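*Asks:* Need the 3D shape of this:
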Amino acid sequence: MTSPSPLVSPATGAARDAALVLAALTPSERGALLRDLSDVLREHTGQLVTLAQEETHLDETRLRGEVLRTCMQLDMFAEITEEGAYLDVMIDRADTEALPAPRPDVRRMLVPLGPVAVFTASNFPFAFSVLGGDTASAIAAGCPVIIKAHEGHPRLTDLTAALAAAVLPTGVLSVVHGRDAGRALVTDPVVQAVGFTGSTAGGRALFDLAAQRPDPIPFYGELGSLNPVIITPGALAARGADLVGEYIGSVTRSQGQLCTKPGLLFLPERHGLENSLHEAISAVPPAPMLGPWIAEAYSATLDDLAAHAAVRRIGAVPTGNKGTEQRAHSPSAALLTVTADDLRNHPELLRECFGPASMVVTYTSSEDLLATLRKIPGSLTATVHGEENTDEELVRNIWSTLRAGRLIWNDWPTGVAVTRAMHHGGPWPATTSPLHTSVGGTAINRWLRPIAYQNMPEALLPQALQTSNPWGVRRRTAP
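*Replies:* Predicted coordinates for the structure are as follows:
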């Protein structure tokens, strides 16, 4: 067993002590905690947003909307917890006459894993941070949370955690800072699972640490995603001009710092939109990114892609660190273009460029398009803009070719609705576990494991499995 590190042991020790307390709460009591956290955010929105603006450069409207989204997530998981259906209770009563052999009494439910670690994201200082979906779903499941603060908004993290601690039992939520502390969290024997949102390189390094533990634990990482968008010939003919503005709006929303940003746009060859694309992307004013480290990485990745022999530029190219400090931290939006054939032959171009840039890929035929789509790595989303009466066969072939967690028809991937049915995951490298998601009602499943109780005396059963069902949860019972 790995020895605990002094960098995190105070937090993990408190979480270990809190785990039994939190798991013992009834569904209604746990739901009340989540509603209290939602109320805390609403009550302190102004103070939190002001500090978030200072640390992230995101505008007030965006941040206030994100606080509201975070409150909605907390309220949604309060409802899920109170309903109790997430426990997935199954009861098979004993049957002495069952064939081929008598059947014992077997009762199954999901139980919390124990303390978990959550790595917060730079681009969502509320919705994917201290009280974001990872934390909300973990507390709903009955798991204490140790937050690894993102270096992009440390003061906001501490303030949010302090406000939350006032309404939570001791040890249910704590914070650690620094990369060394983050690595120590993943290997600490108290931690039973990890949630992560961030870069592919950073996530993979932590994923490997989790797998190399003497007792490997689940690592739920949301990493990089290209989020391809396909424009069919029918859609191009019907509304190509409108799609240009919508595409540029999606690419540059929040300065392109969204995991669902469309990184690839597939257009038929000779689409006739290059001038419109050039004008639209050039009209986007530079804006500050979350921090200099992101701006520098964006400029370096984009410059590397633009220098490739198979790639041409459309519109502006960021100045990177070659201009003033302000321009270096506020790079321009940019579009690149490549043929589908060249993209297939140069897989090194299939890289996420986190920021306001995207690549237009031109295809000559349905076969050319589908052959290229087969090369695209797993994504969070895949989008098709098509015409229902003319493109159905092509679209069916596209859906069967692409690997993505959310398929979108005639819409754009940016903007992830806070609903129970939402799935925000996908095959590698979009996530480390395509079965689970960091948004939506099933996010709670990451922090649970099943236990079956066989021939257990009534008094020793958890309340959800007792015949009297004192929690009143929904159950599947076989006679």
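
*Asks:* Only C-alpha atoms from now on, for both contacts and neighbour counts.
*Replies:* Noted.

*Asks:* could you show me where the helices are in the stretch 1-150 of the chain, in order?
*Replies:* 9-24, 27-43, 45-56, 60-83, 133-141 (DSSP state H, counting those that start in this stretch).

*Asks:* Which among those helices is found nearest to Leu277?
*Replies:* Among these, helix 60-83 comes nearest to Leu277, with 25.6 Å by Cα to Cα.

*Asks:* Now the second one, please; I'll put the structures next to each other:
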Amino acid sequence: MTFTPHGRHLIAGEWVGGEEFFENEPAFGPAHRFSMGTVDLVERAAEAAEEAFWSYGYASRKDRAAFLTAIADGIEARGADITAIGCQETGLPEARLNGERARTTGQLRLFAETILKGDYLDRRHDPALPDRKPLPRPDLRLMQRPIGPVAVFGASNFPLAFSVAGGDTAAALAAGCPVVVKGHSAHPGTSEIVAEAIHEAVQSCGVHPGVFSLVQGGRREVGSALVTHPRIRAVGFTGSLGGGRALFDLCARRPEPIPFFGELGSVNPMFLLPGALAARGAEIGAGWAASMTGSAGQLCTNPGITVVPEGAEGDAFVAATAAALRDVAPQVMLTAGMARAYREGKERFDSRNAVRPVFTSESGGRMAGPNLYEVPAAAFLEDHALSEEVFGPLSLVVRVPAPDDMVALARGFEGQLTATIHMDAPDTDLARRLLPVLERKAGRVLVNGFPTGVEVVDAMVHGGPYPASTNFGATSVGTMSIRRFLRPVCYQNIPEGVLPADLE
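*Replies:* Okay, the predicted model is just below:
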């Protein structure tokens, strides 16, 4: 690796140090020292973002598309170094980092294409009717406009696709909104090298330097200062329910409240219907084992619960899943703190008398092995803690007395990012009854697949009813995510030459 982090923040085009420092905790390789974020840095970044908005927010779509493309080019040019530092800091395998980098640059280019097409502007025109009786109608035009500076919190589990130049940043920049990123302390070196790519694009495209800033690390008051700063107009967040809800409440308590677009986690239930269970239960069990343990289970779409009927075929499915888990070696988790939380989650399941361990493995230090448990539906419904996410490769089988009981159980779930039905042709009637329930519970409903793996396309929804996310009408993946950072403006009787260029 040729890249060595310098440990400074990027504030409106300047690399800035500080008096306090923290060290990253890499899974392997040397640790590096980074300047600690401060409230003053947030102040400087937010004010610079507001200043940048007066030019960037009114720049042409062509110029913004060129900027997004330049960022993607800069990330690709640093590809090998990004993968190397990312693997060191997170413990994620090289193939995962390479794939995530491709997803990151792909969504930047996708947003460039989206804004060039212009459909996202949702332009509408009701021409004047001067002769209408009893009153004439004015000329009315509508278009979506950027809201202003946006704060983005980097995610722990996606050091590229949901962090510095990830989906939230790409959508905000595409909309015309400057961005201030609060980097995640789990991978500050990765954040820094991606920020270098953005900084290079700012310079090559002649964009106002306040369009992007990166504040690294910092105590809780730094994040609080960012979401409460009066220049910030919206917040994008991917993380824990507790941390996200605290920031959401701060946004709501501001003198002028702002939207908080938080993705807060999900158990992503799967429903294994009897026809599919009989025909291919073992195959589904092996697929579930692979999905739940991919990236050490540290994915927000990890299928943490599967609902299965009681009986011999359900028993065989559980046994096949456990057999597949025996071949899964312990994996490195993103941070020591997450590994600790995973072990605590396992202890929660071990302490329940109604919960039967099906397959368990030892986890220690930063390593996590897979675990599988089983519980009757009645006990599951009585204990809310069993439906709470355990971030890591731990999953639960919920056994219902009969297939028809799945509908009632589904109604008891909280909001989810995804819900999955495994079905064959004989299951059609039950699937029809399940679907209306699941579409009220989740932003994405799948059939005969696994929810890990989120396509970055026009039709994707990555969000859902609370607590999966704080805004059920939004998505943080796909081109529709740009809507979060836009607002409609109606222009009445505005003459040509004064109208925005996109409306002329």
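
*Asks:* on that earlier part again, mind giving me JSON lines with the helices of the stretch 1-150 of structure 1 and columns for mean neighbour count and distance to Pro154 of structure 1?
*Replies:* Shown next, in JSON lines, are the helices of the stretch 1-150 of structure 1 (neighbours: other Cα atoms under 10 Å; distance: least, Cα to Cα, whole Å):
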{"stretch": "helix 9-24", "mean neighbour count": "20", "distance to Pro154 of structure 1": "17"}
{"stretch": "helix 27-43", "mean neighbour count": "20", "distance to Pro154 of structure 1": "17"}
{"stretch": "helix 45-56", "mean neighbour count": "18", "distance to Pro154 of structure 1": "8"}
{"stretch": "helix 60-83", "mean neighbour count": "21", "distance to Pro154 of structure 1": "16"}
{"stretch": "helix 133-141", "mean neighbour count": "30", "distance to Pro154 of structure 1": "17"}
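
*Asks:* Can you add distance to Leu373 of structure 1 and give the ones you listed back as CSV?
*Replies:* Below are these laid out as CSV (distance: least, Cα to Cα, whole Å):
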stretch, distance to Leu373 of structure 1
helix 9-24, 44
helix 27-43, 42
helix 45-56, 35
helix 60-83, 33
helix 133-141, 31
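
*Asks:* for the counterpart of Gly221 of structure 1 in structure 2, helix, strand, or coil?
*Replies:* Aligned by TM-score structural alignment, Gly221 of structure 1 pairs with Gly262 of structure 2. Look at Gly262 of structure 2: counting by DSSP: H, G, I helix; E, B strand; the rest coil, its state is strand.

*Asks:* Kindly report the same for Ser254 of structure 1.
*Replies:* Three-state assignment for Ser254 of structure 1 (three-state DSSP): helix.

*Asks:* Distance of it relative to Thr26 of structure 1?
*Replies:* 40 Å (Cα to Cα, to the nearest Å).

*Asks:* And the two? Which one has more around it.
*Replies:* Taking other Cα atoms under 10 Å, Ser254 of structure 1 and Thr26 do not tie; Ser254 has more neighbours (21 against 18).

*Asks:* which residues of structure 2 does stretch 350-364 of structure 1 align to?
*Replies:* Under TM-score structural alignment, the match for stretch 350-364 of structure 1 is residues 387-401.

*Asks:* rewinding a little: go ahead and confirm the match of Gly221 of structure 1 touches Asn471.
*Replies:* Yes - here Gly262 of structure 2 reaches Asn471: they are 7.3 Å apart, a contact under Cα atoms under 8 Å.

*Asks:* In terms of neighbours, single out the busier of the two.
*Replies:* Legend: neighbour count by other Cα under 10 Å for Gly262 of structure 2 and Asn471, higher for Gly262 (29 against 18).

*Asks:* Which residue is the nearest non-sequential neighbour of that one?
*Replies:* On the basis of Cα to Cα, 6 or more residues apart in numbering, the spatially nearest residue to Gly262 of structure 2 that is not a chain neighbour turns out to be Phe237, at 4.6 Å.
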